[in-house]
Structures are given as structure tokens and as C-alpha cells.
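> following is a predicted model, sequence given first.
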Amino acid sequence: MSDDTNIEKAIEQVNGVLAGNPRAPHVKAFFHEPTFTATYVVSDDQTKRAAIIDSVWDFDQPSGRTSLEAADEIIDYVREAGLTVDWILETHAHADHLSAAPYLQEKLGGEMAIGRDIVTVQGVFGKVFNEGTEFERDGSQFDRLLEDGDELMIGDIPLIALHVPGHTPADIAYIVGDAAFIGDTMFMPDYGSARADFPGGNARNLYRSVRRLMRLPDKTRVFLCHDYKAPNRTEFVWETTMLAQRTANVHLHEDVDEDEFVDMRTQRDATLEMPRLILPAIQVNMRGGHLPPPEDDGTSYLKMPVNKL
């Protein structure tokens, strides 16, 4: 199925919700300020089925200690709301926080899913961290690998997966009813776009992915993975509309052409420091949220490659 067919299918779905069929999903956001990450519980109010998107496992880098406060908050909400979790979804292998997906799956059930191109990320970072042959680079750490256009259900509400590479090669956006969960493709309109200089990232691909998403109807609810508060804004915000993105995104509004964006993004990325948690986060997230296997003393260790990134 072509890219055009899949985005047209998503457009039709959003328009259907706006017209009253199917119904819109309920979205509950949890903002994790230490990593500036928004996690979402997306549910069908009638069937009480749900999905969790982009969860966070707390990690204190100086001490190497983990905690589960952010994940437990989600578990409490799901149980109090009487929801059944069918899916635990990742938009990509995050470089700025560790995923709590396995812990959530243990406590709440559901299948873990990510884009099929996670295998590309595993191949690249398997070399960066000099992982041995015991590290599987086939995405088998996840229950399902999603292709562009794949369809899932959250109760009676359809979900369409769209492959939107650029920030990483594996990024997936989830269109659930009239709501688009777009990962790190875009931030709030006053903040702009995600970087594209990680291994496998590509600013030109990011531009094209965003333009594809911007074909969604104006009233599409757009939910972001992060917010960092733009200059002169005092509050964190993680929800906007596609109309606002199309007309007002400071990096990607409709009057910005591809070459202009690529030049801006390339120059901007060259000035950015690496994310604070990229080394531990990628080692965990490319394993589906699991730590590396314990060594002979029973402890898991995270590597710190020197002068490699």
C-alpha cells in the first residue's frame, strides 16, 4: 500500500470522527518534567480498552539508580479508571528517557509495539556499544513491529500507524480516531522541530514526514512527546492542532520549503549538545525497555563509549 493511500486512510478516519463516527478517544496525559516527556493513556470510554504511548522509567544518572514513580502513576490511573491495556506503544527508541514498557506490561498486560525500523536502530547502536552476538538485532524484544499503514484497535476506535522517519529511521506516528501522537517529529508551534543528527537521522526525511502529517485535517488533535517551554512561555504544553502546526510552526509552517528547512536544521543541530541520557537510554530502549543482561555478579551494567559519538 502506498504512502498516499495510508495517509488518505488516516485523513478519512479523522474526518469520520469529526462527523461523529467513530467516536473520539479519551486522552490522559502525564508530563514527566525531569525528561520533559509526555506519556499518554489513550482509551475508548465505552469499551474501557486502552493503549499507553511513550512511557518513562525514572533514572538518576549520577547514582545509576532507577525508580518507578512515573510508571506507577500511570498504573494507578489505569486501575482506578477500570481500563484494560491492549497496547504499550513507542513512537521511537528515545534518546532522552528510558522506557518503562516492560514494567507496565508486567503490571497491566498488553502487547509492546514499535516501528519495524527499530532493527536499523539496533544495528547502528549495537555497533556503537560493541554489543556481542547475544544482542538480537531483529526487533524480537517487542511483541509487534509495525509497518506504515498497519491498523490496530483500541476498543472500537481504530489506530493507524504511519512511518515518519527523520528524527530517527524508526519513528512512527499513531493516528487514533481524531488524535495524532507524533513523537518527536514536531514540538509545539512556538518551539519547532526535533533534531535530525542522531545516527540514521535525516533532516530531509523529517521534512517530508512532517509534510505528510500536515495533510491531516485542521482539527486533528496533535499530541507531542516533549515540551521544553519556548522563550516567553511560562507553562508546559503538549497538545495542539494540525492547523496550528501547519500555519504557525516556527520551523515547518507551510511557507518553509525543503531546502530552507534542511539548511536550518543542519546548522542548528551542529550547535546542540547530546541529550543528557542518550547513552543509558538507547542501550535500554533498543532492548524494548530492558536493561542489558546481568553479568556474573548479578548486576546489569550500562556502557559509556569514549569518543565515539
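In hand now; what should we look at?

> rest of the way, CA atoms for contacts and neighbours
Fine.

> centroid-nearest residue for the chain?
The chain has Thr91 as the residue nearest its centroid, 2.7 Å off, counting by Cα atoms, centre = their mean.

> ok, now how distant is it from Pro165?
Distance of Thr91 to Pro165, computed by Cα to Cα, to the nearest Å: 10 Å.

> quick check: longest helix of the protein.
Secondary structure of the chain per DSSP state H: the longest helix is helix 3-18.

> ok, and for it, which residues are buried?
Residues 6-7, 10-18 are the ones in helix 3-18 that count as buried (16 or more other Cα atoms under 10 Å).

> surely the residue nearest to the centre of the chain touches Ile118?
No - the criterion here is Cα atoms under 8 Å, and Thr91 misses it with Ile118 at 10.3 Å.

> next up, a structure to set beside the first:
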Amino acid sequence: MATEPEIHSYFDAGTSTWQYIVADRETRDAVIIDPVLNFDPVTAGVSTTSADELLAHIAQSGYNVQRILETHAHADHLTAAGYLQRELLNRSGSRPPVCIGKRISEVQSTFAGRYGIDAQELTGAFDKLLEDDERFSLGNLSCTVIPLPGHTPDHVGYIIGGNAFTGDSIFNPYLGTARADFPGGSASSLYRSVKTLLSLPPDYRLYVGHDYPPDGKQGPVAFTTVAEQNSTNKHIKHDTTEEEFTKLRRDRDSALSEPKLLHQALQVNIRGGRMPERSQAGYRFLQIPLRLPLSLQ
């Protein structure tokens, strides 16, 4: 029996996001992790180029998609989960559930009020809310949901074989870790979450949610091992204390600007990838807050 999955990594250059297809080699059952819709902030145009790449690979490989897994409500890209679910239903007759950690309700409550989203639009946004440490099968493989709060309160990761899909918790060693200053975020929680990942066996692979290669470095990298992270991560190593980490994280976060697609992404992602309801005139709108000088306030 195969114990390791087949992993396909797709990098969306526009948002520097890693997307994953993970499959059981024997049964061809598969999951999709953190898929991306393409969005042009200048024209407010949405397209499906990245998601269609995933669909083409799935069809070519003969995969049966069992679930679409989100690590959290992303603030830097729009999720393609809803689009992929509809396309897979149309193409194969199967409708894989869109899954996310159970604390998504906290995030939905926070941002529904901020953006004026009616609660009815969030009803059934996700098909399955995952419990901490929940296990489910992927063909002959076992998958475990690991809670990784800190970047956001709803954040989870997925362990499949000797691989952990970490979302926006730990990044590649030259980047360090994710920010923890979003509503409900916590540097202390992030520290404990990253320590959970670093306590996995040293040869486990940690597949990250993003990569931002520095100038002169060869291309984006999807994973490093636990051993590599423990010895070389720029923010946290095996002997880093919580006090050291939280101070570093708070100082760094205070100097960061907000993600470019923050408002667009959150409004779509707390809906599970569904677009806003149409207005009476037939248009769909996203709320974008203005930043006004004192003279105009």
C-alpha cells in the first residue's frame, strides 16, 4: 500500500501563492488545497486561468477530487474553491465539498459587519467545517487536520503522509513566518502553531502557502523539511523563545502595509469563493474603504 501521496505544486505568480493537488497514487482520489482565482485590481476583472490549470491537470491525470481544502480565509488572493466545485460537478458529476477550519465563523462575523455582508450570503458558504485533529481518508491515505491559529484564528494545516501543508503559518527559511496582526491574529498563538510544525519528524516536508524569492534566488520553492526549518528559519528555530518571537513579530508587523487584495479577497473568501449577490441593477459589487485626508472627512 502506498503511504506517500503524489503532490503537484502550482505557483500563481500574480499573488505568489502555492496551490496543491494531492492524490493517492493507487485510487487516484485527490484533494485541492488553496486554489486561486485571478483578479485584476485595476479593472476589477476576475478570471480563472490558475484554476483552469488545475482542472486540466486533474482531467489529464484521471483524478477524482474528493475535497477542496482551505487553510484559512486568505487576505491576499481570491479563492477558486466555488468555481472549481461547480466545474467539477459539470465535468464529472461529482461535487467535492469545500472544507475549512471550524473557527471560520469567527472570521465571517468580524468581516461581515465590516463590509456590510448579509448573514444569508454566508449561510452554507462552506460545506464542511473541520474539527481540530479531525482525520479523514484520501483513498488509502490518512489526512489529519492540525489547528494552526495565529496568522488568523481559523487557520489550519493538513498532514498527508510525511507532508504538512502549512498555509500562511511558516514560510521558507529565508522568509521566516507569517504576519499575525489581522483581526483575531496572535503572535503567541502563531509561535505555538509553528512549534507544532517544528516538532514533526525532521524529514517531514513543510509545504508553504506563499513564496517571495529574494532577488538572485532561483525561482519559488514549495517546501523545505522540518530539519531545515529548525536550523535555518530566520524568525524561529528550535531554541527560539516565545518572548523573542512575539517581540520580533510585533515589531515586524507594525511596519508592514496591508495586502494589495485585502478587501476584495476577504469579501469573496468568507463567502467560500462565491461572488456578492447582484444589485437591483444586475451588478456585483465589492466594498472598498476610502482613505480620506482630514480636509475631506
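Nice, I can see it. This structure is a prediction, so every number in the text was calculated from the model and none was measured.

> overlay them and tell me the TM-score.
Aligned and superposed, the two chains score 0.93 in TM-score terms (TM-score structural alignment, normalised by the length of the second structure); 286 aligned residues with a Cα RMSD of 1.4 Å.

> all helices of the stretch 51-200 of the first structure, in order?
For the stretch 51-200 of the first structure, the helices defined by DSSP state H, counting those that start in this stretch occupy 69-80, 101-108, 118-128.

> sorry, that was for the stretch 151-297 of the second structure
187-198, 226-232, 242-253, 262-269.

> please report how far the residue nearest to the centre of the first structure lies from Pro294 of the first structure.
Applying Cα to Cα to Thr91 of the first structure and Pro294 of the first structure gives a distance of 27 Å.

> Ala73 of the second structure pairs with which position in the first structure?
Using TM-score structural alignment, the partner of Ala73 of the second structure in the first structure is Ala93.

> contacts only, for that match.
Taking Cα atoms under 8 Å, 6 or more residues apart in numbering, we find Ala93 of the first structure in contact with 118, 121, 170-171, 282, 285-286.

> can you name the two of the residues you listed that are farthest apart?
Asp171 and Ile282 (14.1 Å; Cα to Cα).

> of those two, give the one with the bigger neighbour count.
Set side by side, Asp171 of the first structure and Ile282 show more neighbours around Asp171, with 28 against 24, by other Cα atoms under 10 Å.

> and the gap between that one and Asn15 of the first structure?
Taking Cα to Cα, one finds Asp171 of the first structure at 24 Å from Asn15 of the first structure.

> again, but for Ile88 of the first structure
Separation of Ile88 of the first structure from Asn15 of the first structure (Cα to Cα): 26 Å.

> in the second structure, which residues correspond to the longest helix of the first structure?
Going by TM-score structural alignment: helix 3-18 of the first structure matches no residues.

> and the helix or strand just after that helix with helix 69-80, angle?
Where DSSP states H and E defines the elements, the next helix or strand beyond helix 3-18 of the first structure is strand 26-32. Orientation of strand 26-32 of the first structure against helix 69-80 (axes from the mean of the first three to the mean of the last three Cα atoms, to 10 degrees) gives an angle of 160 degrees.

> so can I have a markdown table of the helices of the stretch 51-200 of the first structure showing distance to Glu239 of the first structure and mean neighbour count?
As requested, the helices of the stretch 51-200 of the first structure are exported to a markdown table (distance: least, Cα to Cα, whole Å; neighbours: other Cα atoms under 10 Å):
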| stretch | distance to Glu239 of the first structure | mean neighbour count |
| --- | --- | --- |
| helix 69-80 | 19 | 15 |
| helix 101-108 | 23 | 18 |
| helix 118-128 | 26 | 19 |
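
> possible to save the ones you listed as TSV with distance to Gln46 of the first structure?
Below are the helices of the stretch 51-200 of the first structure laid out as TSV (distance: least, Cα to Cα, whole Å):
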stretch	distance to Gln46 of the first structure
helix 69-80	15
helix 101-108	19
helix 118-128	33
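
> so for Phe59 of the first structure, which of those sits nearest?
Between Phe59 of the first structure and the helices of the stretch 51-200 of the first structure, the shortest gap by Cα to Cα is with helix 69-80, which sits at 10.3 Å.
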